[in-house]
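Novice: Structural data only, the sequence is not supplied:
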């Protein structure tokens, strides 16, 4: 368990994680292709409320952090699929804990 005593290495690792996953969309985008690779339009449909411009930007950032893999197939027109990398899969426990925390938080705040 973290003690919060200001260990510089711990603070740096948390900062790195937050920078890789910052914003309200990245974790939702990452969750979208968790069961199978998906095309851009499928991810956009899963992540309700995101614009194409933001989705494109966030996918590039996730790809730069090696959390998502972009694969282009030589079809006409070209087919592009996004899948989670093994590094991205390492966030499964984080996503699961965030899911359970979100359920408890909703119950505490909203009462449902």
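Specialist: Here it is on my side, so go on. Predicted, not measured: the structure shown is a model, and the values here were computed from it.

Novice: make it CA atoms for all contacts and neighbour counts henceforth
Specialist: Noted.

Novice: so the most far-flung residue of the chain relative to its centre, which of the three states?
Specialist: No residue in the chain has its C-alpha farther from the mean C-alpha position than residue 76, which lies at 29.1 Å (CA atoms, centre = their mean). With DSSP: H, G, I helix; E, B strand; the rest coil as the basis, the three-state label of residue 76 is coil.

Novice: cool, residue 82 as well?
Specialist: strand.

Novice: Name the nearest residue to it, ignoring sequence neighbours.
Specialist: The shortest distance from residue 82 to any non-neighbouring residue, by CA to CA, 6 or more residues apart in numbering, is to residue 70 (4.8 Å).

Novice: Residue 80 is in contact with that neighbour, correct?
Specialist: Yes: Residue 70 is within contact range of residue 80, at 6.8 Å (criterion: CA atoms under 8 Å).

Novice: Okay, one more to line up with it:
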């Protein structure tokens, strides 16, 4: 296999891994909602239109596993849970903001 083909194959693999982390249907919307700062679970449900509770839980768990968000639980009744972006997640801000601008120009 030539070097160019191997490089293309490696690029595709890296892209697939990236999409596995932030490519979920709701991931970018959740990350975008967290740019201003920490949010409670119920706030995220309101800020991400049309997401159901089960999908929000699933996406947040995936992003927590991949080091994009931090989940903090407070010992209150009922329990309070807050989510914030990690430094790794915060680095996505310029990328997602540019995608948002592109979408406003070409998709809407």
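Specialist: Received it, and whenever you're ready, just let me know what you need. Computed from a prediction, not measured in an experiment: that's the story for all the values here.

Novice: Tell me how they score on TM after superposing.
Specialist: Once superposed, chain against chain, the TM-score is 0.87 (TM-score structural alignment, normalised by the length of the second structure); 104 aligned residues with a CA RMSD of 1.7 Å.

Novice: more neighbours, residue 70 and residue 80 of the first structure?
Specialist: residue 70 (20 against 16; other CA atoms under 10 Å).

Novice: circling back to that earlier point, what's the match for the residue farthest from the centre of the first structure in the second structure?
Specialist: Under the alignment (TM-score structural alignment), residue 76 of the first structure pairs with residue 77 of the second structure.

Novice: wait, what's in contact with its match?
Specialist: Going by CA atoms under 8 Å, 6 or more residues apart in numbering, residue 77 of the second structure touches no other residue.

Novice: Ok, the one 4 residues further on next?
Specialist: Under the criterion of CA under 8 Å, 6+ apart, the contact list for residue 81 of the second structure reads 40, 41, 71, 72, 73, 74.

Novice: Do a quick rundown of the strands in the second structure.
Specialist: 39-40, 69-74, 80-85 (DSSP state E).

Novice: Reformat those strands as TSV; add distance to residue 14 of the second structure.
Specialist: As requested, the strands of the second structure are arranged in TSV below (distance: least, CA to CA, whole Å):
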stretch	distance to residue 14 of the second structure
strand 39-40	30
strand 69-74	21
strand 80-85	22
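
Novice: Of all those, which one is nearest residue 20 of the second structure?
Specialist: Taking CA to CA, strand 69-74 is the member of the strands of the second structure nearest to residue 20 of the second structure, at 14.8 Å.

Novice: now the residue nearest the centre of the second structure, nearest residue through space, not along the chain?
Specialist: Centroid-nearest residue in the second structure, with CA atoms, centre = their mean: residue 27, separated by 3.6 Å. Distances taken as CA to CA, 6+ apart place residue 59 nearest to residue 27 of the second structure, at 6.2 Å, with adjacent residues excluded.

Novice: burial measure for the one you found, as a count.
Specialist: Residue 59 of the second structure: 20 surrounding residues under other CA under 10 Å.
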